[in-house]
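> my questions concern the predicted model and sequence given below.
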Amino acid sequence: MSAMLKLSFVFSEANDRKWCIAKPSTPDAQLEMNIQYVCESQRYHKIDCSAIRPGGSCYNPSNKVSSASMVIDLYFQPEGQTTNACHFNGSGMIVYENPSE
């Protein structure tokens, strides 16, 4: 095992907290589809998206990346923080630092 691979493996084991956010380069149409999928389909979990809706504490219609990041992480966490749960047609990415801090 290479030193880089070993270091990466050790780091990921030591830091088991992960978040899924939207890639900043994602087109608005894809971000909207992600939000709609998470907030309206609710096949697996009942996800409360009221924070990004008008009147919500995180409502900001001019920042779709932020809104999409919030809801896709709400989906990602109960799905076990798996790579597949953060795919969103290639528009999601896993990060190891809390994006809300």
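That came through, no problem.
> switch to C-alpha atoms for all contacts and neighbour counts from now on
Noted.
> if I look at residue 74, how far off is residue 4?
Look at residue 74 and residue 4: by Cα to Cα, to the nearest Å, they are 31 Å apart.
> the more surrounded of these two?
Under the criterion of other Cα atoms under 10 Å, the comparison of residue 74 against residue 4 puts residue 74 first, with 21 against 9.
> show me the contacts for the more buried one.
If a contact means Cα atoms under 8 Å, 6 or more residues apart in numbering, then residue 74 has residue 47 as its contacts.
> go on, the one 4 residues further on?
With contacts taken as Cα under 8 Å, 6+ apart, residue 78 has the following neighbours: residue 45.
> want to compare, so here's the second one:
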Amino acid sequence: MKGVCLSLFVSLVFFQALNLANGQARLFWCVPLPGVPDAQLQANLDYACGRPDVDCGPIQPGGACYEPNTVASHAAFAMNLYYQIHGTRADCDFSGTANFTNTDPSYGACKYVNAIGGKL
């Protein structure tokens, strides 16, 4: 099983490098799974925004991502930012309540960060 996982990992890294070399970067954002209860999303939001390296200013009143003023919207922004800063697959888990998307969740003036390779 370890050999299969290692082969898969090497293949994914090679594929990503090939995409980058061809100018076709595959971008991913970390977002909550559908149907996650607000209480869990609030816990995710509190965790991400409680980190000193995560700037949750855009989801504060007057910020570009404040509207819609929902726990789900604010959690999505914070969870993605946390993942983009820390950049490992495990950083987009949030106790099994998040997953990756290749569809940019940005809207209007609210721009979700995406850093290829994770680190900003």
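Now that the structure is in, tell me what you want to look at. Not measured: the values here are computed from a predicted model.
> where does the most centrally placed residue in the first structure fall, secondary structure wise?
For the first structure, the residue nearest the mean C-alpha position is residue 20 (2.9 Å; Cα atoms, centre = their mean). Here residue 20 of the first structure sits within strand 19-22, counting by DSSP states H and E.
> give me the stretch of the second structure that the helix or strand following that strand matches.
Remark: after strand 19-22 of the first structure, the chain's next helix or strand is helix 28-36, criterion DSSP H and E. Alignment of helix 28-36 of the first structure against the second structure: residues 38-46, by TM-score structural alignment.
> buried set for that stretch?
Within stretch 38-46 of the second structure, the residues scored as buried using 16 or more other Cα atoms under 10 Å are 40-42, 44-45.
> got the end-to-end distance for stretch 18-32 of the second structure?
Criterion Cα to Cα; first-to-last residue distance in stretch 18-32 of the second structure is 29 Å.
> which stretches of the second structure form helices?
For the second structure, the helices defined by DSSP state H occupy 2-21, 38-49, 71-86.
> looking at these, which is buried most?
Highest mean neighbour count of these: helix 71-86, a mean of 24 (counted as mean count of other Cα atoms under 10 Å).
> average gap between it and the first structure?
Compared with the first structure after the fit, helix 71-86 of the second structure shows a mean deviation of 1.0 Å (mean Cα distance after the TM-score superposition for the first structure).
> picking that back up, what about the match of helix 28-36 of the first structure, how far off from the first structure?
On superposition with the first structure, the mean distance recorded for stretch 38-46 of the second structure (mean Cα distance after the TM-score superposition for the first structure) is 0.4 Å.
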